[in-house]
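1. Output the structure for:
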Amino acid sequence: MSRVGAEPGMAMDTGMLVPDRVAALAARQPDAVAIGSGGHALTYAELHDAATTLASELVARGVGPEVCVALCFERSSALVIAMLAVLEAGGFYLPLDPEYPAARLELMVRESDAVLVLGDQRSLALLPEDIGVPAVPVRDDGRAGFPGVTAPAVVPRAAVSPGNTAYVVYTSGSTGAPKGVVVTHSALRWFVENLQYAEPGTNDVVALASSPSFDALAFECWVALTRGARLHVVPRPVLLSPSELARSLRAGGVTMMYVTAALLQQLAVETPQFAAGLRILFFGGQRADHRSVLLVREKSAPARLVQVYGPTETTIWSSYQDVDEGGARGWIPLGEPIAGTTEYLLDAGLHPVPPGTPGEIYIGGDGVVRGYLGRPDLTAERFLPDPFRRGEPAARMYRTGDLARRRQDGSLEFLGRADGQVKIRGFRIELGEIELALTAHPEIAAAVVTVVEVPGGPQLIAHYVPEAGALPAKGRRLREFLAERMPPYMVPALYLPLERIPLAPNGKIDRPALVPPLTPDGRIDRRRLATRGAAG
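-> Next up is the predicted model:
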């Protein structure tokens, strides 16, 4: 069973790559504001000039097609300038979140073969001293502190083809290391050219609110800047304060925003009216709490509230669903594929499943990325030839690992993951990666990480067996140990010691036996856990 996205009806028909589209807009509307940040505004002409100057510096230092430049910034005008500059230089960018542990950032820089790191002063200070490549500070106006002679004003870039890499985003890996997803210019162009469901325009103001290492930031940045809209920078402290966020959105005149389903749930509890005045609010990243979605729709009344679905491997997202079309079900369908996308619901033998039968979601079309950076084995495992597009030998589809079923009314219901991947606060992670990190602790012999749904959203729990003769480690020490190795959303909140890992009759881990006791209102019952000897 397949679902095919509608043919492009209002798609941009320029055929231009993203940096060329931004350059054309800078020539057409030079005085229009491109970025608003902290009371300061940057016009399209100023953005283009700053990016071109920085791009010339990059080209003079060897940046070109298939050459990586890592970016380590807080959300800011400088981040956007640097992203555009790398694309204008013909290279590809690797976004780094400065809040990630230094060891993880170092791994990403090393594996991507980045030739340098651009960043703001504060973020660069968080990098390890032996990062292995030059770290160059960039000011808010895009001026970079390159040592030596300044490059000429304009250095021609090498020819860039649609098949060249535009950016790489790292996601969690089950083998103990994150995976770099390689997104090409053609895939990025497909995404920004097929936004009929959002209809962005020059009157829109798009919130720049996602983590720099989350592919939703590419949506925010390039949707705005390829359609002549304005970006409104939302700093990290503001995003973490529901009341401050609501004020910032109003003050900036924001009309379009993306939030993760987890953040939407938090905002629904504290400030459900935060999205009042928005033309369209997107949410996604994991299964949404239906009650929270309806509360935000009631209290904020944005013109449209839209759930989006799709993995990084199919370029940002691949389908959408207006909540007003699915809110009465008690759950929200996955919605309709974007133009140029095909979604299949298949069994283990790659055969379409009948209505009502669970199947795995496979996604084909123009948004399917090249694969995983330096991982041909994993690329071959997850990116398969598309057997349903006969006559197109190069067509591929991505195996998502997500399960769904077709309901009687034709809607597609998301059922969860087919493997150990979960989504926490919108970020996709592999539980196996956390387990491997835990077992690297000298006092832990074995570990299993599970997820429990509680009112505040999904929560990670670490179950571990101490080394022989060792006392159970304190939860605080284990949290600190993991915090040095992975981002905050991958650090479990609770640590439970076990005598042994429970096994089912088939020899696999008996995960149901690890489910913690819950209180009547659905929270973890810590009092009853105390009898198990929880480490906190």
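2. C-alpha only now, for contacts and for neighbours.
-> OK.
3. any idea where the helices of the stretch 201-350 of the chain begin and end?
-> 216-225, 236-239, 242-252, 261-270, 290-300 (DSSP state H, counting those that start in this stretch).
4. Quick check: which of those helices is nearest to residue 451?
-> helix 261-270 (14.2 Å; Cα to Cα).
5. before we go on, could you also do this sequence so I can check it against the first one:
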Amino acid sequence: VAVTRGGFRNLLCGMRETFPSPANERVLFTTSATFDIAGVEVFLPLITGGRIIGAHQEQIHNPPALVELIDRHAVTLVQATPSALRPLLDALGDRPRALEIFAAGEALPAELAARMLRAGTRVLNGYGPTETTVYASVAEITDATGTVPIGRPTAGTELYVVDDADRPVPVGVPGELLIGGAGVARGYLGRDDLTAERFTRNPFAAGRVYRTGDLVRWLPGGDLEFLGRLDH
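-> Below you'll find the predicted structure:
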């Protein structure tokens, strides 16, 4: 996927709004550099004057050692997939910390979100494909008794829920998610056919949208709920 410098800059500006100080002061870096969300762990603290708390491979795969690193450096922000968060929460135990926990990359189960709320001071759930430069929406989770939403658009991002004729659907009605805005990538390198299929003219504003193929719906409070894939 060919993302743009402007799209990446937009991502970081949005993350700076989502994670103001003190969250961005000491950011844990555990994600492989080949996974797009790693860009937040590296560049967010660099643009805000924070610190990157890097974990060694042996610490990443040893949750108690990772907790020791978090406590020793008073880490303020942890970003990870739900699969990686589960063993980390086991190791964190019952003592809450001054820690913001950001889940991304996979669907976040409600029971795991509830554990995150007990472990930290702030819990967020992020959604977004690489084709729109990592994060298109973020939800702040304060109640994990129901379905965990994927949130509202990040800065510079436009979200549209449409039917099969690209008409906006009402709140509560499932539809395909189209993403527009500054983060939309150029397309797929060497795949002009796929680029033309997935990146199309924005039917509501200037520019292009990425057709995610994801089935979502707007919730009454203004957040999006992820329902699955259109092709499943």
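6. Quick check, central residue of the second structure?
-> residue 126 (2.6 Å; Cα atoms, centre = their mean).
7. Chain neighbours aside, what residue packs nearest to the aligned residue in the first structure for that one?
-> Using TM-score structural alignment, the equivalent of residue 126 of the second structure in the first structure is residue 308. Computed as Cα to Cα, 6 or more residues apart in numbering, the closest residue to residue 308 of the first structure that is not its neighbour in sequence is residue 320, at 4.4 Å.
8. Would you mind measuring from the counterpart of that neighbour in the second structure to residue 91 of the second structure?
-> Using TM-score structural alignment, the partner of residue 320 of the first structure in the second structure is residue 138. Residue 138 of the second structure is 26 Å from residue 91 of the second structure, where distance means Cα to Cα, to the nearest Å.
9. do the same with residue 55 of the second structure
-> 16 Å.
10. Is there a neighbour count for residue 229 of the second structure? I'd like the number.
-> Counted with other Cα atoms under 10 Å, residues neighbouring residue 229 of the second structure total 12.
11. measure it to residue 212 of the second structure for me?
-> Distance of residue 229 of the second structure to residue 212 of the second structure, computed by Cα to Cα: 9 Å.
12. Kindly report the same for residue 157 of the second structure.
-> The gap separating residue 157 of the second structure from residue 212 of the second structure is 14 Å, by Cα to Cα.
13. more neighbours, the two?
-> More neighbours surround residue 157 than the other of residue 157 of the second structure and residue 212, with 21 against 18 (other Cα under 10 Å).
14. what's the spacing between the residue nearest to that one when sequence neighbours are not counted and residue 220 of the second structure?
-> Using Cα to Cα, 6+ apart and skipping residues adjacent in sequence, the residue nearest residue 157 of the second structure is residue 181, 4.5 Å away. When distance is defined by Cα to Cα, residue 181 of the second structure is 23 Å away from residue 220 of the second structure.
15. okay, the two: which has more neighbours?
-> Neighbour comparison, residue 181 of the second structure and residue 220: the larger count goes to residue 181, with 24 against 9 (by other Cα under 10 Å).
16. can you tell me which residue in the first structure aligns to that one?
-> Using TM-score structural alignment, residue 181 of the second structure pairs with residue 365 in the first structure.
17. got the contact list for that match?
-> Taking Cα atoms under 8 Å, 6 or more residues apart in numbering, we find residue 365 of the first structure in contact with 340-342, 395-397.
18. mind redoing it with 7 Å?
-> Residues in contact with residue 365 of the first structure, defined by Cα atoms under 7 Å, 6 or more residues apart in numbering, are 340-342.
19. what about the longest helix in the second structure?
-> Using DSSP state H, we find that the single longest helix of the second structure is helix 5-18.
20. so what's residue 123 of the second structure up against?
-> Residue 123 of the second structure neighbours (Cα under 7 Å, 6+ apart): 100-102, 116-117, 140-141.
21. what about residue 24 of the second structure, neighbour count?
-> 27.
22. Distance of it relative to residue 77 of the second structure?
-> Residue 24 of the second structure is 7 Å from residue 77 of the second structure, where distance means Cα to Cα.
23. again with residue 88 of the second structure
-> Counting by Cα to Cα, the gap from residue 88 of the second structure to residue 77 of the second structure is 13 Å.
24. Quick check: the match of residue 181 of the second structure vs residue 237 of the first structure, distance?
-> Distance from residue 365 of the first structure to residue 237 of the first structure, counting by Cα to Cα: 38 Å.
25. for residue 432 of the first structure, same thing?
-> 31 Å.
26. higher neighbour count, these two?
-> When neighbours are counted by other Cα under 10 Å, residue 432 of the first structure and residue 237 differ, and residue 432 comes out ahead with 21 against 10.
27. Excluding chain neighbours, give the residue nearest to residue 117 of the second structure in space.
-> According to Cα to Cα, 6+ apart, the nearest residue to residue 117 of the second structure is residue 123 (6.1 Å).
28. wait, I meant residue 201 of the second structure
-> In space, and not counting its chain neighbours, residue 201 of the second structure is closest to residue 208: 4.4 Å by Cα to Cα, 6+ apart.
29. Can you verify my assumption that the one you found contacts residue 198?
-> No. Look at residue 208 of the second structure against residue 198 with Cα atoms under 7 Å: they stay out of range, at 10.0 Å.
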